[in-house]
Structures are given as C-alpha cells and as structure tokens.
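Novice: Got a predicted structure here, sequence first:
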Amino acid sequence: MTDLHTDRLLLRRWRDSDLAPWAAMNADPEVRQHLGEPLTRERSDESVARFEAAFERRGYGWWAVEVRATGEFIGFAGLDDIDYEAPFTGVEIGWRLARSAWGHGYATEAARAVLAFGFDTLELPEILAVTTATNLRSQAVMTRLGMTRDPAGDFDDLDAPEGPLRPNVLFRLPRPTEA
C-alpha cells in the first residue's frame, strides 16, 4: 500500500500507537464541531478498523498523517467512496486534524498529496469534497486546492440533527487535463 510524502508530512497506514491520539481528537468538541457529537474511545477505535478494512478492500482510504520531522500523529486525510444519501456519487477527499495542527497549512499540504494520488494513480475523473455549510475553514482549504463550489449538489444530511450540521455543501475538482 502506498504511503504519500510531502515536504513536511507522511501519510501512511494506521498504527496501534495512533489509536490514543486519534481518540483524543475525536473526543475534542472543537474538532468535532462540524461532525457531530464527540466519539467514545470504542467508536474511535472502530473507525480505524473500518479505515484499514477499506484500504485492504480497494487500495485507498483514510491515511494517518504524521509530521515527518517529529513523527507526531496529527490526524487523517484521504479518499472515500460516497456511500451515503446525496444527490451525487463519486469519490470524496477529506481531512481531520488535531487542534494543535490547525493553522500550519497541513490540511492543504496533505490534501494536495491525496489529490495527486487520486488523479495520477487511481485516474479518477473528478474528486469531490463535502462539508457542512458552516465549516468555513474546510471550505477555505477546498478553495485553496482549486475546487469549485457546486450549489446544485448542496443537500441536507438527514442523518444529522436539525441545526447547523444538516446543510451540506459540495465542491468539485475535475481531473487536470494534459497541456
């Protein structure tokens, strides 16, 4: 399975040593602000098992992200098949970082590596990104990546409770054409 390298980051498969910091991230209400309620340790560990199973099944998914200089685990970034109720289908990019990693450009850097993998290795025709309408930080990353908002794809996540987690926005990035 492919590790992805950037100047500052390593995107790699998950290790047992990632479980505690991943659980701490998922228990942080600020990290979970646009995702729903904080997760228990058990649910957090189960998510990693799902991530690893997806890698085994299809060869891509959510990579653990670490800072190369220190080896510190700071979150995840990757690709996932859209398998939920939405007015579109495809493969979406995503990321989630610990608060200590916010504001350093890591999400954009990791996402660029993921996009390159999706387009160059998987030869995807398009990569999508979805977030809540109130998640302006993630939308800013999407814009920095060159993604374009597609209001026709915006939808309400009916699995989310009434409130700010329900309205979702869609961004798209087509595969770059060779010049």
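Specialist: Good, I have the coordinates.

Novice: alpha carbons only for contacts and neighbour counts from here, please
Specialist: Will do.

Novice: Reduced to three states, what does residue 64 come out as?
Specialist: Assigned by DSSP: H, G, I helix; E, B strand; the rest coil, the conformation of residue 64 is strand.

Novice: How about it: what's its closest non-neighbour residue?
Specialist: Counting by Cα to Cα, 6 or more residues apart in numbering, residue 76 is the residue found nearest to residue 64 once chain neighbours are left out, at 4.5 Å.

Novice: My read is that the one you found contacts residue 65, right?
Specialist: Yes: with contacts counted by Cα atoms under 8 Å, residue 76 reaches residue 65, the gap being 5.1 Å.

Novice: Mutual contacts of those two, please.
Specialist: Residues touching both residue 76 and residue 65 (Cα atoms under 8 Å, 6 or more residues apart in numbering): residue 11.

Novice: related to what we said a few turns ago, before we move on, which element is the residue nearest to residue 64 in?
Specialist: When secondary structure is defined by DSSP states H and E, residue 76 falls within strand 73-81.

Novice: Name the residues that touch that strand?
Specialist: 11, 18, 21-22, 25, 60-67, 89-98, 100-101, 107, 110-111, 114, 118.

Novice: Filter those residues down to the buried ones, ChimeraX style.
Specialist: For selection in ChimeraX, the members of the contacts of strand 73-81 meeting the burial criterion (16 or more other Cα atoms under 10 Å) are listed in this command:
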select :11,18,22,25,60,61,62,63,64,65,66,67,91,92,93,94,95,96,97,98,107,110,111,114,118
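
Novice: Narrow the contacts of strand 73-81 to those in helices?
Specialist: When the contacts of strand 73-81 are checked against helices using DSSP state H, the ones located there are 21, 22, 25, 107, 110, 111, 114.

Novice: What is the neighbour count of residue 162?
Specialist: Residue neighbour count, defined by other Cα atoms under 10 Å, stands at 11 for residue 162.

Novice: now it, what's its secondary structure?
Specialist: coil.

Novice: can you tell me how far it sits from residue 78?
Specialist: For residue 162, the distance to residue 78 under the criterion Cα to Cα, to the nearest Å works out to 28 Å.

Novice: ditto for residue 11
Specialist: Separation of residue 11 from residue 78 (Cα to Cα) stands at 9 Å.

Novice: take the one below as the second:
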Amino acid sequence: MSIPAERRLNTVRLALRPVTPADRADLVALEADPEVMRFLNGGRPVPEEACPDSDFLTPRGTEPEVLAAHARATGAFIGWFALFDDGWVDGVRTAELGYRLRRDAWGQGHASEGARALVAEALGRRGFGRVRAQTMSVNTGSRRVLEKVGFRQVETVFPAFPHPFPGVEHGEVIYEVRRDDI
C-alpha cells in the first residue's frame, strides 16, 4: 500500500508516516515494555488486543492520526507520534500531541525532533491555533521534551485513576504552545 506524500513528514533523522496494520507487532512490542508504560499505567504491559476503554491510546495500526516513526538512516522503528484534532476549545482551534518511543531511542533527541515537526505542521499548514500535550507531573523526560519544543505549562489536573500507581498523586500537567508563541 502506498502512502500519499502529503501524509508523511520527514525530519533530519526521522521518517514519519501513518501507521498501517503491518506496524502492529512494533506497536504491541512498544507497549510490552514496562518502562515505556510506566507513566501511563504504572508499567503494566498492554494486552495485544489493546485497551479500548483506557484513557491513553493503544494504537494497533489502523488509527489515522498516528504516525509511525522510523530512523531515516536504518529504517528501524523508533515509536509513534500523533496529532489529534480537538476542535474549537475556548475559541481556539486546538490539537493534542502524543508520542511514545522505544526505550533504546530515549535521550537522543528523537522525541523533540518528532514533536517539533508535528507542532510546526499543526500550527502551520493545518491551521491550528494551539497544540496541547499532557503528561504526569513526575515524568520529567516528557516535560523536558515539551519545554524544548516551546510548550509552556498551563495547568495541573488530578484525574481519577481506577488503578492508581506511584506518581499519580502529583497529578498531570497540561502544556500548550500557540501559533502566537512562535
């Protein structure tokens, strides 16, 4: 299956393209890593059939908003990025950024590089006025990524977790970047 060029994004080191069912094994393996899932569900592996009623995304290769990220140099699967259209929120057309990377890709700038590309796409060609992202307060790695890309913290929330795990008591932080900020 050929993916149209307008649905792809390339950065210096990453090739981003919509996920397909052929990505399922990589997506499932990503969520089987307890460290990858630590700030989403306390490190519990996600079942292969996914978690349709969870409050976090468990892509399986059919989600149009999700982009598989591969290293341009090697073609290796690095993880995924997503940009969701949240519609008009407080009078501003808003998108939500999400991402999840393999542990061996952490600390190499891939998250910042991919997030920066999606933010530029959202605030530029796609016409959003704001991009938001949310992470656990204790997830310092994700917070650093968002700050590097230009996001600023705007709120802390305390959602109810049906199965609480360490760190949830500190809440989740919501970050945003607006077109006017860049």
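Specialist: Sure thing, it's come through. Owing to the predicted nature of the structure, the values given are computational and were not obtained by experimental measurement.

Novice: TM-score of the superposition?
Specialist: TM-score of the superposed chains, computed with TM-score structural alignment, normalised by the length of the first structure, equals 0.82; 164 aligned residues with a Cα RMSD of 2.5 Å.

Novice: got any residues that touch both of residue 11 and residue 78 of the first structure?
Specialist: Counting by Cα under 8 Å, 6+ apart, the residues touching both residue 11 of the first structure and residue 78 are residue 63.

Novice: any idea what the residue nearest to residue 64 of the first structure aligns with in the second structure?
Specialist: Using TM-score structural alignment, the equivalent of residue 76 of the first structure in the second structure is residue 80.

Novice: Next, count neighbours for that match.
Specialist: Every residue meeting other Cα under 10 Å relative to residue 80 of the second structure is counted, giving 25.

Novice: likewise residue 37 of the second structure?
Specialist: Tallying neighbours of residue 37 of the second structure according to other Cα under 10 Å, which is how burial is gauged here, yields 17.

Novice: Just give me the match in the first structure for residue 126 of the second structure.
Specialist: Under TM-score structural alignment, residue 126 of the second structure pairs with residue 122 in the first structure.

Novice: What distance do you get for residue 81 of the first structure to residue 7 of the first structure?
Specialist: Using Cα to Cα, residue 81 of the first structure is found at 27 Å from residue 7 of the first structure.

Novice: Among these two, which residue is more densely surrounded?
Specialist: Here residue 81 of the first structure and residue 7 are compared on neighbour count by other Cα under 10 Å; more neighbours surround residue 81, at 14 against 10.

Novice: Now do the aligned residue in the second structure for residue 12 of the first structure against residue 73 of the second structure, distance only.
Specialist: With TM-score structural alignment as the matching criterion, the partner of residue 12 of the first structure in the second structure is residue 17. Shown here: residue 17 of the second structure relative to residue 73 of the second structure, a distance of 15 Å by Cα to Cα.

Novice: Could you check which of those two is surrounded by more residues?
Specialist: For residue 17 of the second structure versus residue 73, the count of surrounding residues by other Cα under 10 Å is larger for residue 17: 23 against 10.

Novice: My read is that that one contacts residue 6, right?
Specialist: No: with contact taken as Cα under 8 Å, residue 17 of the second structure and residue 6 are classed as non-touching, separated by 9.4 Å.

Novice: can you count the residues close to residue 73 of the first structure?
Specialist: Burial measure for residue 73 of the first structure: 24 neighbouring residues, criterion other Cα under 10 Å.

Novice: how close does it get to residue 102 of the first structure?
Specialist: Residue 73 of the first structure sits 13 Å away from residue 102 of the first structure, going by Cα to Cα.

Novice: ditto for residue 35 of the first structure
Specialist: With the distance defined as Cα to Cα, residue 35 of the first structure ends up 16 Å from residue 102 of the first structure.

Novice: Contacts only, for the counterpart of residue 31 of the first structure in the second structure.
Specialist: Using TM-score structural alignment, the equivalent of residue 31 of the first structure in the second structure is residue 36. Contacts of residue 36 of the second structure were listed using Cα under 8 Å, 6+ apart, and they are 30, 43, 100, 101, 102, 103.

Novice: Quickly name whichever of the residues you listed is closest to residue 178 of the second structure.
Specialist: Minimum distance to residue 178 of the second structure across the contacts of residue 36 of the second structure is 22.4 Å, recorded for residue 100 (Cα to Cα).

Novice: Let me see the ranges of the strands in the second structure.
Specialist: All strands of the second structure, identified by DSSP state E, fall at 9-10, 14-18, 66-71, 77-89, 92-101, 130-136, 152-157, 172-178.

Novice: Please render these as JSON lines that adds distance to residue 58 of the second structure to the earlier fields.
Specialist: As requested, the strands of the second structure are arranged in JSON lines below (distance: least, Cα to Cα, whole Å):
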{"stretch": "strand 9-10", "distance to residue 58 of the second structure": "22"}
{"stretch": "strand 14-18", "distance to residue 58 of the second structure": "15"}
{"stretch": "strand 66-71", "distance to residue 58 of the second structure": "10"}
{"stretch": "strand 77-89", "distance to residue 58 of the second structure": "11"}
{"stretch": "strand 92-101", "distance to residue 58 of the second structure": "10"}
{"stretch": "strand 130-136", "distance to residue 58 of the second structure": "16"}
{"stretch": "strand 152-157", "distance to residue 58 of the second structure": "22"}
{"stretch": "strand 172-178", "distance to residue 58 of the second structure": "19"}
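
Novice: Alright, calling it a day.
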